[in-house]
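Q: Sequence plus predicted model, see below.
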Amino acid sequence: MRQFPLELRHVAPGRVVEWRLRSTAGPAGADGGDPAGRRASFNQDKHFTVAEESRGADDPVASWLAITFEVEGALDEVALARALLGFVRRHEVLRCEFRRLAGELACEPLAPGELALEAEHVASFDSAERLRAFLVERFKRSIDTLSWPLFTMGAVLRPDSATVYLAFDHIVCDGMSMPIVVREVMTAYEALRRGEEGALPPVPSYLDFAEEQRRRYLSIDADDERLDYWKSFIARNGEFFPRFPLDLGVEPDRMYPIVNEASSLLDPAEAEVFEKTCLEVGAKPFMGLLGSVAVCLRDAGGPGVYRGFMPVSERGRGSWNDAVGWFVNTMPIEFDASPGRDFAQVMAAVRAGFGEMIAHIDVPFVRAWELLAPQEFAARSWPYPVNFFSYIDMRKCRGAERHHEWRPATHVWSARANGACSWFQRDADGLHMNSLYVDTAAARRTMGDFQDALRETVRSVARTGGFRRPGRLAGPRRSAEQAAPLRA
């Protein structure tokens, strides 16, 4: 399971069916309960606020996360509809409508029994190209942060197979929610096909997580000692956001269309050797990759001390592993990757930097941003290109042993940006990279060279146990089209 642009997913043509979620009891909260009793998380509140402000300025900010996966054999539409409805009923955050009440963002969840699905035949396609264009446009038009429901569900049906898709607004899920989607929907679907109910055990609600988070951190101020890690980082960095250190050719206060690009860095055998090399010096594979990123940025003209943002899952603090929601905290990390340091020395620095970061993981990013950089917090985007690194080992997700059958893939999209973000995934097919960055000539050169250098660096670690020598590239770049497509 990996992440790459939806445009690169080959979906065989067929008949498109979508299942529309509707309420049987009117607007959310209409059952007479307390609609103001549930509050959004800090992540959700900031995300919704940006959508409100951009809509008011006629400058809409749009994005989505999606998953596609395969069903072998003729699709049982009734069974899939029941599986999808069960999935939505199971996760409270998916049943929520968000409303601004007295300045705060309220979540108004519908009761599970007040939801129903309506099937709709959308269109039939005899061309994979036209189908792909339709799905890309469908996701863009269907996902709206300010409108309920906050996701769309459908399938492309063929006589002997089907491709199922679900696309979500970020306000209700994160990247680690995507493996949960495919596992739960397919587990329920397969059980229903066998004539079983396939009921899953109850799962905790993300709204409970959000409530606990707000209770702990809403009242803190800028003098709270729990912000000391952030303050020390800011003091050394010179500002709240760690800048992406290479030229992307962007102008201040301007947003750009994006390039969404994916490729493979290591094949399965190389990834195994890379992991072994990291473990030999006491580092985890993501540390080896992060250190390699730091060395490549340094060799391309960046600083010897790496400073960047790193999203960290908050699911491990409780029983949230099977819950859908936005369980992500974004934290600053720094370590020394100066010239002359060998692989083991850089790994020791990464390990120490990561340990220090994790020791201060509690304070939510949005709260730290609001308290320590209020001027930037008032803006609708990060102020300039920010150094960002994300890594997920998809092999460790529940249900990964079935991924070769279901063939799931995740996809992210954003309308515009002012910098670059890179996500890395490890799966049974190796190590992969997906980057979204501004569509400028300088950014295309910079990110292309960076990708080449990183591929050579991680291969050098796998083959020789050390970093590559600066200035050497691995040869002609493979295009994203060559590296990424999956066949349905």
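A: Noted; the coordinates are in hand.

Q: hey, let's count contacts and neighbours off CA atoms from now on
A: OK.

Q: And for the spatially most central residue of the chain, nearest residue in space, chain neighbours not counted?
A: The chain has Gly175 as the residue nearest its centroid, 3.6 Å off, counting by C-alpha atoms, centre = their mean. The shortest distance from Gly175 to any non-neighbouring residue, by C-alpha to C-alpha, 6 or more residues apart in numbering, is to Leu65 (7.6 Å).

Q: OK, contacts around that neighbour?
A: 167-170, 174-175, 410-413 (C-alpha atoms under 8 Å, 6 or more residues apart in numbering).

Q: any chance of those in a markdown table, plus secondary structure?
A: As requested, the contacts of Leu65 are arranged in a markdown table below (DSSP: H, G, I helix; E, B strand; the rest coil):
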| residue | secondary structure |
| --- | --- |
| Ala167 | strand |
| Phe168 | strand |
| Asp169 | coil |
| His170 | helix |
| Asp174 | coil |
| Gly175 | coil |
| Thr410 | strand |
| His411 | strand |
| Val412 | strand |
| Trp413 | strand |
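
Q: Looking at these, spot the one nearest Arg15.
A: Nearest to Arg15, judged by C-alpha to C-alpha, of the contacts of Leu65 is Ala167 at 18.2 Å.

Q: where does the nearest residue to the closest one once chain neighbours are set aside land in three-state SS?
A: If the residues on either side of it in the chain are set aside, Ala167 comes closest to Ala66, at 4.0 Å by C-alpha to C-alpha, 6+ apart. Following three-state DSSP, Ala66 is assigned to strand.

Q: Report the separation between Ala66 and Arg243.
A: 28 Å (C-alpha to C-alpha, to the nearest Å).

Q: Show me which of the two is the more surrounded one.
A: Counted by other C-alpha atoms under 10 Å, Ala66 and Arg243 do not tie: Ala66 has more neighbours, with 25 against 18.

Q: Return the distance of the more buried one relative to Tyr189.
A: 19 Å.

Q: cool, and Asp34?
A: 34 Å.

Q: so who does Met310 touch?
A: 330-333, 388-390.

Q: Comparison target, given below:
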Amino acid sequence: MINTGVASFAQERRVRVVAGAPHPGHGAPHPALRAKNVPLLCRLPERVDVVALSAAVRALVERHPVLQYRFLHRDGRVSLRWAGAGVADVECAVVDRSALGTADGAVRAFLRAQVDAPFDLLGWPLLRAGVIQDDRPLFYLCADHTVCDGWSMTVAMRDIEAAYTGLLRGRTVELRPPGDYLRYSAAQRRRYTSGPAVERAVDGVRAMLAGRAVEPAFPLPAAPWDAEHGRYTEFDLLDAAAAGRLLDYCRSRRATPYMAVLAAFGVAAREIAGRAEVGVLVAMHNRDERHTADSVGWYANMLALYFPTFPVDRFDDGVRAVRDRLMRLLVFAELPLSRVADDLADTNDNGAGVRFPTCFISLTDARTPPSAGGSGRWEQLDLAPSYRMGYGLWVVLHDTGLRAVTASPRTSAGVASLAGLESRIADVLRSAAVPATA
């Protein structure tokens, strides 16, 4: 085991900001912004063997190198040092459901507290796990975004479930060899530190932005924002039948459901705020290869997507516009935003997440694969990440339909705008998913 490693561009940038050494164009972060945690929430079929579950969480740490290192920040430099000798101390916390009381929302409030609590970014480990013990227990895991992304939590659930099941049955469950984020990080450094190819890519993104901010601001009038507290919502967009019709609609137009969601967001922003163009951050997961698909780490790259908005009666035009802009953006999918943000930043506008909220939208397909045969025993549930740096909309395609969760700083003046936005997005998608015979 090597004792040191190199941080990725994204890791280095986050550590520097949180550690209090701001990048150009960024002020010191509000303390509430230090928590940028990615959660996993699962419902289990029966009461948990906590000893076995703790061992399964330790197996996750032992399996993925990125979880075994701590960050060092000295003289403006960020490095990694192996801390995995302490893996034996990693435990799964347990609380009985009855201890949380009977008040409505008590369980959700407890889970939010676990997810929202910031990690000491220079400490270790940068994850916590626990279980709410009950006849159908809830298992939660959250990690600082610096060591994982949303895809990583799906990998983590598979790995922990397999290890836990194997321990209960007294046998090892074989999994494919995982990728190593540290190797990915080192390769990223070699590829994107400098050189003509990097300069051409940066110039290409600069031309595409055409003076727009690298980190798009939330486009609706919802200020002032209160970063001390979070606003979290959950709502259904489409039932299973309507979601199926939306998929048919998208296929007929060579589009994806994500493009339809973005176009619906554009309709809502146009109607509520009069915006002829909006910008959002989109995630490029960069998980196309086996060694990244099965690995825990911060592989997702973020890039700014700007697109024109259209009224609802021209929704097809909106979908086409989103598709066109998104396809052009995909050329730069592997160019780390954290590497080029300072090169591209207009210091008068950059710094979203410090001075004003960003806007982030994602869509995940969580439908059960046909090959799974319904054998999954752990049911993954929706839980918004800790996200106070902006307005985040996470849309998930389930077997039961299309569902959304949001996270943002709390706002008093903007409650009506946010609620109207979310309601209108749902309305627009329902209108796109009307039956073909209607």
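A: Looks like it arrived, so ask away. Remember, predicted model here, so these are calculated numbers, not experimental data.

Q: TM-score them against each other, please.
A: The TM-score (TM-score structural alignment, normalised by the length of structure 2) is 0.86; 427 aligned residues with a C-alpha RMSD of 3.3 Å.

Q: on that earlier part again, what's the residue nearest to Gly175 of structure 1 aligned with over in structure 2?
A: Matched by TM-score structural alignment, Leu65 of structure 1 corresponds to Val38 in structure 2.

Q: and if you look at Phe365 of structure 1?
A: Phe365 of structure 1 maps onto Leu337 in structure 2, by TM-score structural alignment.

Q: For structure 2, just list every one of the strands.
A: 4-5, 37-43, 69-74, 77-82, 92-96, 127-133, 138-144, 225-239, 277-284, 301-308, 358-365, 379-381, 390-398, 401-411 (DSSP state E).

Q: Kindly reformat the ones you listed as TSV containing distance to Thr437 of structure 2.
A: Output for the strands of structure 2, formatted as TSV (distance: least, C-alpha to C-alpha, whole Å):
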stretch	distance to Thr437 of structure 2
strand 4-5	59
strand 37-43	39
strand 69-74	57
strand 77-82	59
strand 92-96	51
strand 127-133	47
strand 138-144	43
strand 225-239	18
strand 277-284	33
strand 301-308	30
strand 358-365	27
strand 379-381	34
strand 390-398	24
strand 401-411	21
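
Q: Quick check: which of the ones you listed is nearest to Arg430 of structure 2?
A: Taking the strands of structure 2 one by one with C-alpha to C-alpha, strand 225-239 is closest: 6.7 Å.

Q: Could you give the separation of that closest one from the chain centroid?
A: Centroid separation between strand 225-239 of structure 2 and its chain, computed with C-alpha atoms, centre = their mean, to the nearest Å, is 14 Å.

Q: List the buried residues in it.
A: Within strand 225-239 of structure 2, the residues that count as buried by 16 or more other C-alpha atoms under 10 Å are 225, 227, 230-232, 234, 237-239.

Q: Could you identify the most distant pair in these?
A: Longest span within the buried residues of strand 225-239 of structure 2, C-alpha to C-alpha: Ala227 and Asp239, 33.1 Å.

Q: Surely Arg325 of structure 2 is in contact with Ala304?
A: No: using C-alpha atoms under 8 Å as the test, Arg325 of structure 2 is too far from Ala304 to be in contact (10.4 Å).

Q: Pull up the overlap in contacts between the two.
A: Joint contacts of Arg325 of structure 2 and Ala304 (C-alpha under 8 Å, 6+ apart) do not exist.

Q: I'd assumed Tyr165 was in contact with Glu70 of structure 1.
A: No: with contacts counted by C-alpha under 8 Å, Glu70 of structure 1 stays clear of Tyr165, the gap being 9.0 Å.

Q: Could you tell me how far Phe119 of structure 2 is located from Val280 of structure 2?
A: 27 Å.

Q: ugh, wrong one, I meant Thr368 of structure 2
A: Thr368 of structure 2 is 29 Å from Val280 of structure 2, by C-alpha to C-alpha.

Q: okay, those two: which has more neighbours?
A: The residue with more neighbours, out of Thr368 of structure 2 and Val280, is Val280; 26 against 13, by other C-alpha under 10 Å.

Q: So what does that one match up with in structure 1?
A: In structure 1, Val280 of structure 2 lands on Gly308 (TM-score structural alignment).

Q: What of Asp149 of structure 2?
A: Taking TM-score structural alignment, the alignment pairs Asp149 of structure 2 with Asp174 from structure 1.

Q: ok, how many other residues are close to its match?
A: 18.

Q: ditto for Asp439 of structure 1
A: With other C-alpha under 10 Å as criterion, Asp439 of structure 1 counts 22.

Q: And the one 3 residues further on, by the same measure?
A: Each residue near Ala442 of structure 1 was counted by other C-alpha under 10 Å, and the total is 15.

Q: wait, isn't it in contact with Gly419?
A: No: under the contact definition of C-alpha under 8 Å, Ala442 of structure 1 does not touch Gly419, with a separation of 11.6 Å.

Q: residues bridging contact with those two, i.e. touching both?
A: Common neighbours of Ala442 of structure 1 and Gly419 (C-alpha under 8 Å, 6+ apart) are Leu248.

Q: Skipping its backbone neighbours, what lies nearest Leu237 of structure 2 in space?
A: Closest to Leu237 of structure 2 by C-alpha to C-alpha, 6+ apart is Ala426, at 4.9 Å.
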